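*Asks:* Sharing a model prediction with you, sequence too.
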Amino acid sequence: MNKCSSVFGQILQIFNRYEFERMVRKTQSEKGSKGFSSWDQFVAMLFCQLGQAHSLREICGGLATCLGKIKHLGVKGAPHRSTLAYANEHRPWELYQNMFYALLEKCQPLQKGKKKFRFKNQLLSLDASTIELCSTLFDWARFRQTKGAVKLHLLLDHEGYLPVFALITEGCVHEVNVARELTFPKGSILAIDRGYTDYALFAHWTDTGVYFVTRQKDNASYRIIEERTVPHHRNILHDEIITFTGYYAKQHYPGPVRRIEVDDRDNNRVIVLLTNHLEFGATTIARIYKDRWQIETFFKTIKQNLKIKTFVGTSQNALFIQIWTALITILLLKYLQFQSTRAWSLSTLVALLRYNLFTYRDLWTWINHPFEVPVIVPNVTVIPIPFQ
């Protein structure tokens, strides 16, 4: 490792440049380009996320003020605003999508052993979050009469809490339509909110060996066919096997399903859960649904700590590039978390990285002891420039 490389430069070394160039050729992202490479564009957009830049002016100005430090980033120099804006508008966002999945493959081996539950089944959460936009500036993303929006769909693996699937759609696309297109490993457990209620989809998952845990809709009609014993001194009120009696529900899902009532004492309410898993204890089912909150926390972390609510471009391509770069940044932070012996929170790691992006420190020592690693002073010769 180059000891005189900045922290930002060492972060960029996580990416395989040969693999990056292969993806550039595959997506033809440099077709017709003149000097400004895809790597230069990626470095600028990653700096937007890690440096919390609010505009193209801040991105280009922030890189320009680093003087000689950006030579360790593999770029020729700070881009002009018009150059970066044109690249974000015209170069395919699919390059950033491919980079996300390439980095995901690097992170997944590091998450092994970071599992909260004892069962061997893969636990996944599926959810979507709406990102509101100004309908005047983003006229292509019209959501309602006076609002614009896009929707970010995520599938979260609870072993390491990594996003293993992401999709950006228009705001009017319903979550269920995306769920119907996905396939899940046999034996996996899917924790979802009741917005995904689709009895035909539930039947398909049951037939393919996929378990689901969700909340029951308030207007669901059913018939109890079996009462199970509830555990003592727990928050389980009822554990029942039911069949649906509603016309369409019974037609699409004729088989038995499990209904569990959970006393949510923290919020003074009763949560009613539905699942096709008939063997796990009721307490385990309740814990599975409670852990679904991690995907809500994930969305909150992205929106609060990365640039995903304000955008540096108004075209669809530029917006997609910025969101995919935010997802790449989250994976980078997860990668650093997995490699560190320190219990970092994502918000603290983002803040301290922002302050140290262009300091000369050994990154892999710094993430273990952030307040103890001294700055490395490069051995350089300063040539004075006479005042003109």
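*Replies:* Ah, there it is. For clarity, every value in this text was computed on a predicted model and none was experimentally measured.

*Asks:* Please count neighbours and contacts with C-alpha atoms only from this point.
*Replies:* Will do.

*Asks:* any idea how far the longest helix seen in the chain is from the chain center?
*Replies:* Ranked by residue count and defined by DSSP state H, the top helix of the chain is helix 316-339. The chain centroid and the centroid of helix 316-339 are separated by 7 Å under C-alpha atoms, centre = their mean, to the nearest Å.

*Asks:* same check, this time on stretch 335-355
*Replies:* For stretch 335-355, the separation from the chain centroid amounts to 16 Å (computed by C-alpha atoms, centre = their mean).

*Asks:* Flag every buried residue along the longest helix of the chain.
*Replies:* 316-338 (16 or more other C-alpha atoms under 10 Å).

*Asks:* the strands in the stretch 101-250 of the chain, which residues?
*Replies:* Applying DSSP state E, counting those that start in this stretch to the stretch 101-250 of the chain gives strands spanning 123-133, 148-157, 162-170, 189-192, 211-215, 222-228, 236-244.

*Asks:* The ones you listed: which one's closest to Gln251?
*Replies:* Ranking the strands of the stretch 101-250 of the chain by their distance to Gln251 (criterion: C-alpha to C-alpha) puts strand 236-244 first, at 8.9 Å.

*Asks:* about what we covered before: downstream of the longest helix of the chain, the next helix or strand is which one?
*Replies:* Sequence-wise, the next helix or strand downstream of helix 316-339 (DSSP states H and E) is helix 346-356.

*Asks:* What is the helix or strand just after that following helix packed up against?
*Replies:* Downstream of helix 346-356, the next assigned helix or strand under DSSP H and E is helix 363-366. If contacts are counted by 3 or more C-alpha pairs under 8 Å, 6 or more residues apart in numbering; DSSP states H and E, helix 363-366 sits against helix 7-12.

*Asks:* Against that first model, consider the following:
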Amino acid sequence: MGKNTANKCSLPILGQLLSFIPKELFKQSVEEYQSDKWYKKVKAWDQFVFMLYGVLTGSSTLREIIKNFMLMGDKLNHCGIFRVPKRSSVSDANSGRSADVFGRLYMLLYDHYKDFLSDSYLSLKINGEVDPGTVEIFDSTVVSLFKEVFKACGRLPLDGRKKGGLKAFTKITLSERVPNFICLKAAATNEKVFLSMFELAKGTIAVFDKGFQKFRQYAEWTEQGVYFLTRMNKNAKFSILEQMPLEENCEVGVQMDAIVELEYTCGPTATNRRTKARMVAYIDPVSGKRLVFLTNLMDLKAMTVCMLYKNRWTIEPLFKQIKQNFELTYFLSDSENGIKTQIWIALILNLIFTVIHKMAKEAEDFATMVKLAAKHTASYVNLLGFLKMSSAQISDALDNLENVQLDLFGNNNGGTFQNSS
């Protein structure tokens, strides 16, 4: 065996990506939703592979995907595909099969890889006080659609035409890189609706934007031992109970630290209720903007509260990364299930490439890595080995045409195409 055989693989790059999906997890998801019960021509796996290829390569039509698969020939066997169906059959699967099966697959994959994805460099306590593993950041992003499949938010344009939109409510742990909770709703859905869709463990710190402001939820979290941190809305009703002293030369930028009483209505009779919270006012030394934070973290330094909220912006690059690297501009279906399926598969691809990126020790830029895989889906080059190599090593390795067995993650975390024995 030549010295560069480690740069060759028995699977094409598309098959290598699919090998990060353990077959038992995919089977579990399909069985939970009975996704193959009424489909004979296009099974859930077939649909998943076709759509994954389309999202990765930026295909704009199902016809384009089907014809590309026809050209791949025997390489399809390595991807678990043994027959290329008609375009209409894939279209029917997109519109008829519930997208929840792929949402469930995403969460199973997250559970499978979450320990590996936890970043040790993010384990240091924020300002020496807060463990990033206890911080949950959540926000929502809107995916614009070409037609009114889901109700969009905002006012009606002057021309009377309004595209649809889908809002992806997302939650991540500060010490990780991928979402641990996702909910897809019409873009017109109010952010406050999402707050009651998940449970937070005692001791968790929820950090979010002021668009989610809901005083009644804050009161419930306080009773449950869950902490929150957000910005104060201008129209919030509150009264200051006590001004806290500021530490000299330690709270640079902190203008005020106070205990306040929040007023909100509760129940069908709109009964007035009150709950206590902490308000910290901060002047950004760069922009000069005054920011007012609201929290029930009473024992932390005021600057720690400000630094915690600053970390909320770590979720924004995640949204940008997904939208820029995976096809969410041209939707391959005009049905609700088809659109949601494409978004779930984009999230699954983002998770897989995040795993590969970390395995490759971030030797290559994330976007470049995705583009390389997208343009060479039929290549038998070992993607992970290739990403780790220098330019000189790559040139030497491409001269060797031997194939070797792929072993990306070892037997303990085997992929879809490993033998169960």
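*Replies:* On my side now, so go ahead. Bear in mind that the values here come from a model prediction, so they are computed numbers and not experimental data.

*Asks:* quick revisit: I'd like the strands of the stretch 101-250 of structure 1 written out as a markdown table, with distance to Leu63 of structure 1 and mean neighbour count added.
*Replies:* Output for these, formatted as a markdown table (distance: least, C-alpha to C-alpha, whole Å; neighbours: other C-alpha atoms under 10 Å):
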| stretch | distance to Leu63 of structure 1 | mean neighbour count |
| --- | --- | --- |
| strand 123-133 | 27 | 21 |
| strand 148-157 | 29 | 22 |
| strand 162-170 | 29 | 17 |
| strand 189-192 | 42 | 23 |
| strand 211-215 | 47 | 23 |
| strand 222-228 | 62 | 13 |
| strand 236-244 | 56 | 20 |
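
*Asks:* To Ile285 of structure 1, which of these lies closest?
*Replies:* Evaluated over the strands of the stretch 101-250 of structure 1, closeness to Ile285 of structure 1 peaks at strand 211-215, with 7.3 Å, by C-alpha to C-alpha.

*Asks:* Where in structure 2 does the closest one fall?
*Replies:* Aligning strand 211-215 of structure 1 against structure 2 (TM-score structural alignment) gives residues 227-231.

*Asks:* And the matching stretch against structure 1, how far off on average?
*Replies:* In this overlay with structure 1, the average offset of stretch 227-231 of structure 2 from its partner residues is 0.9 Å by mean C-alpha distance after the TM-score superposition for structure 1.

*Asks:* Contacts for that stretch, please.
*Replies:* 203-210, 213, 218, 221, 291-297, 305, 309 (C-alpha atoms under 8 Å, 6 or more residues apart in numbering).

*Asks:* follow-up on the earlier one: to Asp139 of structure 1, which of the strands of the stretch 101-250 of structure 1 lies closest?
*Replies:* Proximity to Asp139 of structure 1 (C-alpha to C-alpha) singles out strand 148-157 among the strands of the stretch 101-250 of structure 1, at 7.1 Å.

*Asks:* Tell me where structure 1 has helices.
*Replies:* 7-12, 17-27, 38-50, 56-64, 81-90, 94-107, 175-181, 199-207, 247-252, 282-291, 293-305, 316-339, 346-356, 363-366.

*Asks:* For my notes, please list those in JSON lines and give distance to His233 of structure 1 for each entry.
*Replies:* Output for those, formatted as JSON lines (distance: least, C-alpha to C-alpha, whole Å):
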{"stretch": "helix 7-12", "distance to His233 of structure 1": "49"}
{"stretch": "helix 17-27", "distance to His233 of structure 1": "55"}
{"stretch": "helix 38-50", "distance to His233 of structure 1": "47"}
{"stretch": "helix 56-64", "distance to His233 of structure 1": "56"}
{"stretch": "helix 81-90", "distance to His233 of structure 1": "57"}
{"stretch": "helix 94-107", "distance to His233 of structure 1": "40"}
{"stretch": "helix 175-181", "distance to His233 of structure 1": "37"}
{"stretch": "helix 199-207", "distance to His233 of structure 1": "31"}
{"stretch": "helix 247-252", "distance to His233 of structure 1": "34"}
{"stretch": "helix 282-291", "distance to His233 of structure 1": "11"}
{"stretch": "helix 293-305", "distance to His233 of structure 1": "24"}
{"stretch": "helix 316-339", "distance to His233 of structure 1": "37"}
{"stretch": "helix 346-356", "distance to His233 of structure 1": "36"}
{"stretch": "helix 363-366", "distance to His233 of structure 1": "46"}
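
*Asks:* where's the equivalent of Phe311 of structure 1 over in structure 2 relative to Trp344 of structure 2, distance?
*Replies:* When structure 2 is aligned by TM-score structural alignment, Phe311 of structure 1 is paired with Phe331. Remark: distance between Phe331 of structure 2 and Trp344 of structure 2 (C-alpha to C-alpha, to the nearest Å) = 12 Å.

*Asks:* and of the strands of the stretch 101-250 of structure 1, who's closest to Leu349 of structure 1?
*Replies:* Closest approach to Leu349 of structure 1 among the strands of the stretch 101-250 of structure 1 (C-alpha to C-alpha): strand 162-170, 16.5 Å.
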